[in-house]
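Enquirer: would you be able to build a 3D model of this:
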Amino acid sequence: MGRLRSATVLASRTAELLVLAVSAYQSAVTLGGYLKRRGKDAPAGPPPAWRPRFALVVCARDEERVVGRIVGDLLGQEYPSELRDVFVAAHNCTDRTAEVARASGAEVIDVHSAVPGKALAIRAALERLGDGYDFVGVFDADARAEPGLLRAIAGRGPGADCLQAETVPIGDPEWIAEGYGFGRKARNLFWWQPRDALGLGTTISGCGWFVRPALLRAELPNVTTLTEDLELSVRLALRGVPVTYVSDARVAVGEARDLRTSVRQRLRWVRGHLLVVARYWPALAWRAARGDVRALDLAVYLLVPTRMLTRLGASLVALHALTRRAGALPMAVALPVAAAEWLVPGIIAIRERLLTLNRRGIELALRHGVLSLLWFPIGIWALLTARVQAWDHSRRTPEEVPDGERAAGR
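Expert: So this is what the prediction gives:
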């Protein structure tokens, strides 16, 4: 009986130490990257001797009411017109998407497939592209692109094989969309920007990413999950290719505006995430064990993709320590880590004015917290149905987002 008790205490302490280690790591990355970023000079403009040529691919499925906006944004870039071409991959469309895109100035690629997924639309576009492009850029049809997007990407392009623009929420006052939009801005500030400053790289985020054509042609045929962005990110990491984050190149994306759409969308994301973990995590962990720091960071992300998990875990460990029961970790170990989980992002959020200390700001933060709790039941259901490969399409219309609005800011 005594041996069983000792083994249980050892297992409990080991698990709690692992939780604290991951939590402390995430807090250190957030704080270290933030401080380093604040000390950096403004990024230099693109080298005049090198201007990459872009093939810009918009993936669209029944998006006739919004596709013209993103095509117009990309054709209106502050970048030489002879160095960019816009293609729209109209995937299984049953409306006038292709006609509207063509009238807006894009070259249209009609794609028809029995299997769902954005990867098929991108693959069809790749087959149509000629040679001579330095980067392929991928966009969603309901996104908006700032006029200086390509100029900023070009400035970080030399030496990079894959780049991800910062995605920000489109200004949308709807209750659910605004709450999730707050979370997107928080993730940029606490997660991606610090990793960029520390040279850790990021992941492809579905829209506004750019990659070398040869690399995309080599890897895309092997991408089979419905989270093609995450799977491609991991495959690139296994090749030693980081995803460079470009925070001064922004693409505004829409958020789900109703609970049903949000749940279906996030259910697909979690299912795809779980499949990526099952297929690639051992190889990624092996690469990390051989000294690849970026692979280690990505391996940690695959297992703990949100600070909600580390914050909950560190807080529970701290509460256990406060009880001073047998097997609890010392308070001097648990409490500082738990405090960092709350204080580091909180102080940064206030300093960067993501969180305003008024009724409006607190209400928005609480709203985001409530919506974030939905990840737990969604995650459980996704775990039970991980093999389901279902793509539930959700459309956005100009009526949902005013046509004049673009990025809502960082």
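
Enquirer: alpha carbons only for contacts and neighbour counts from here, please
Expert: Will do.

Enquirer: mind listing the strands for the stretch 1-150 of the chain?
Expert: 54-60, 84-91, 107-111, 135-140, 144-145 (DSSP state E, counting those that start in this stretch).

Enquirer: do you know how far D248 is from R151?
Expert: 10 Å (CA to CA, to the nearest Å).

Enquirer: who has more neighbours, those two?
Expert: Neighbours per residue (other CA atoms under 10 Å) separate D248 from R151, with R151 holding more: 20 against 16.

Enquirer: pretty sure that one is touching A44, no?
Expert: No. In terms of CA atoms under 8 Å, R151 does not count as a neighbour of A44; the distance is 11.0 Å.

Enquirer: what's near enough to touch R69?
Expert: D142, R144 (CA atoms under 8 Å, 6 or more residues apart in numbering).

Enquirer: for the host helix or strand of G369, list every residue counted as buried.
Expert: For G369, the host element (DSSP states H and E) is helix 359-373. Neighbour-count burial for helix 359-373, counted by 16 or more other CA atoms under 10 Å, picks out L364, A365, R367, H368, G369, L371.

Enquirer: quick one: residues contacting V223.
Expert: Counted by CA under 8 Å, 6+ apart, V223 has contacts A119, E231, L232.

Enquirer: ok, Q26 next?
Expert: R307.

Enquirer: again, only this time at 10 Å
Expert: Contact analysis of Q26 by CA atoms under 10 Å, 6 or more residues apart in numbering lists 20, 32, 190-191, 297, 300-301, 304, 306-307, 310, 340-341.

Enquirer: which PyMOL command selects the buried ones in these?
Expert: Of the contacts of Q26, the buried ones can be selected in PyMOL as follows, counting by 16+ other CA under 10 Å:
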select buried, resi 20+190+191+297+300+301+307+310+340+341
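
Enquirer: what's the closest of the contacts of Q26 to G240?
Expert: D297 (12.9 Å; CA to CA).

Enquirer: which residue packs closest to the closest one, ignoring adjacent ones?
Expert: Residue nearest to D297 in three dimensions, not counting chain neighbours: L200, with 7.2 Å by CA to CA, 6 or more residues apart in numbering.

Enquirer: to compare against the first, here's the next sequence to fold:
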Amino acid sequence: MQPIEWVYVVIFTAMIFSSTLWLILYMSRRDEVHSDPEPSALPSITFLVPAYNEEGYIQDCIDSILSVDYPEDRLEVVAVDDGSTDSTLEKLRSYGDEIRVVSKENTGKASSINTALEEVDTDVVGCLDADSTISNDFLKSMVGYFEREDVKGVTPAMRIEEPESLAEMAVWVEYVYNLFLRKLFSLFDSQFVMPGPGSLYDTDFLKEIGGWDEDTLTEDMEIVFRMVENGALIKNSTNAEAVTHSPSTFSGLLRQRSRWYRGNFWNMVRYRNAIMNPKYGNFGAFILPWNLFYAGMVVFITGHLLYRMGDFVVSSLTGPVLLNLSLPGIQALSMFHMFQLAIVALGGTMLAITVKTAPDGMSFRNRKAEIGIFMAAYAFIYSMFWIKAGKDLVAGSDVGW
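Expert: Take a look at the predicted model:
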């Protein structure tokens, strides 16, 4: 075989292995996908809400916390206005004694939540982005996990607000698909992000590891390395729903993902000793190497496909081109056809499971167009994210909130 063929053998084998692993994990523990442990007692909780120019969303965010099904004397809210230039601070102060408000100069999200963390003395602390809301049963679905001593963080099920643009539709499907994968990562003790919309932490543990890193682009990813390094387990609830917003245009989505992927890149560089390190468990042994492999794989396949398409166009302009549109017979099926069939079958099975396990509010049944967009274009779009991130890394582009 040619070298390029060996590359594809490695790629196909890795894809089949990982898909099979997740399917086996799901089949062996599917009863846990939608079940959460009942808490024997309700811990005290403080929600931190960092906000910068969020006048359009901040009241919905605060209202969702105040209306959650949880004892009022066990729940506090600390909102941090990070030097907003709109009416965010005024809207926060309108809540009076219902919440605590901290006003500071603009120094970024991580700095804001660290400032608020200093005032927290409850058992559990949560972080909720100002453009997000939580479901009524959010907290009672999550807090039971903390009764296990080594659990120091719990993540929710995330989805975006009702999508309208093509970019939002693609992200909507991605989030619902990731809902299923995040639960599997939780069962495999290998979650790699504590999302800003709604993640909960053990307060004492969070303070012990120094809170959120203020020098990284992605504090919600970086903190996982330190949590796992210090022996923490991170669990996930598919019943606790956090609703957030996504960029409405592909240009906005590119900017957002460029920041995420650059942050991920620098985290991998900074914590490169975690890769294949037994101290980091399945997170270091499997998830980190797979993330590196997957990013390279998608960029490689997309680049090779574009090269072949370009070669075809050039050939068609310089001479006659013969197209073979016939399907191969069974005897003519190559190893690559068999690999492709296996990947399609496994991918289809995982998609079917995702459709089956998605909560009612995240149903795929009326989202056929979104599914088509996601499945057809995701590899190309994902590659563009990494290319954009690489360009911005070289250019040293600035990022903010």
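
Enquirer: one step back: contacts for the helix or strand just after the helix holding G369 of structure 1, please.
Expert: Next in sequence after helix 359-373 of structure 1, counting helices and strands by DSSP H and E, comes helix 375-384. By CA under 10 Å, 6+ apart, the residues outside helix 375-384 of structure 1 that reach it are 263-264, 266-275, 306, 308-309, 385-386, 388.

Enquirer: which of those residues fall within strands?
Expert: Judged by DSSP state E, strands contain none of the contacts of helix 375-384 of structure 1.

Enquirer: in helices only, show me those residues.
Expert: 263-264, 266-275, 308-309 (DSSP state H).

Enquirer: what is the nearest of those to D161 of structure 1?
Expert: For those, the nearest to D161 of structure 1 is H273 (23.3 Å; CA to CA).

Enquirer: report the contact partners of the equivalent of the closest one over in structure 2.
Expert: Under the alignment (TM-score structural alignment), H273 of structure 1 pairs with N264 of structure 2. For N264 of structure 2, the contact set (CA under 10 Å, 6+ apart) comprises T216, L217, T218, E219, M221, E222, S258, R270, N291.

Enquirer: just V299 of structure 2 next, same as before
Expert: Per CA under 10 Å, 6+ apart, neighbours of V299 of structure 2: L305, A379, F380, I381, Y382, S383, M384, F385, W386, I387.

Enquirer: thought the third one was touching A295?
Expert: So that's F380 of structure 2. No. Using CA atoms under 10 Å, F380 of structure 2 is not in contact with A295, being 11.7 Å away.

Enquirer: report the longest strand in structure 2, please.
Expert: strand 233-244.

Enquirer: what range does that strand cover in structure 1?
Expert: The aligned range for strand 233-244 of structure 2 is 242-253, by TM-score structural alignment.

Enquirer: buried ones in that stretch?
Expert: Within stretch 242-253 of structure 1, the residues that count as buried by 16+ other CA under 10 Å are P242, V243, T244, Y245, V246, S247, D248, A249, R250, V251, A252, V253.

Enquirer: tell me the buried residues within the contacts of N264 of structure 2.
Expert: By 16+ other CA under 10 Å, the contacts of N264 of structure 2 give T216, L217, T218, E219, M221, E222, S258 as buried.

Enquirer: what lines up with the fourth one in structure 1?
Expert: In other words, E219 of structure 2. So, by TM-score structural alignment, E219 of structure 2 is matched to E228.

Enquirer: that match contacts G206, correct?
Expert: Yes. E228 of structure 1 is in contact with G206 according to CA under 10 Å; the separation is 7.8 Å.

Enquirer: mind listing the shared neighbours of the two?
Expert: With CA under 10 Å, 6+ apart, E228 of structure 1 and G206 have common neighbours K118.

Enquirer: residue boundaries of the helices in the stretch 1-150 of structure 1?
Expert: 2-38, 67-75, 97-104, 118-128, 149-156 (DSSP state H, counting those that start in this stretch).

Enquirer: now do the contacts for the most centrally placed residue in structure 1.
Expert: The residue lying closest to the centre of structure 1 (CA atoms, centre = their mean) is S205, at 3.6 Å. Applying CA under 10 Å, 6+ apart to S205 of structure 1 gives the contacts Q164, A165, E166, T167, T227, E228, D229, L230, S233.

Enquirer: quick one: map the fourth one onto structure 2.
Expert: Think T167 of structure 1. So, by TM-score structural alignment, T167 of structure 1 is matched to M158.

Enquirer: so that match: helix, strand or coil?
Expert: strand (DSSP: H, G, I helix; E, B strand; the rest coil).

Enquirer: state the three-state secondary structure for the closest residue to A334 of structure 1 other than its chain neighbours.
Expert: Leaving out its chain neighbours, the residue that sits closest to A334 of structure 1 by CA to CA, 6+ apart is A318, at 5.0 Å. Secondary structure for A318 of structure 1, judged by three-state DSSP, is helix.

Enquirer: A318 of structure 1 touches M331, doesn't it?
Expert: Yes. At 6.9 Å, A318 of structure 1 and M331 qualify as touching, with contact defined as CA under 10 Å.

Enquirer: and those two? Which one has more around it.
Expert: Legend: neighbour count by other CA under 10 Å for A318 of structure 1 and M331, higher for A318 (25 against 17).
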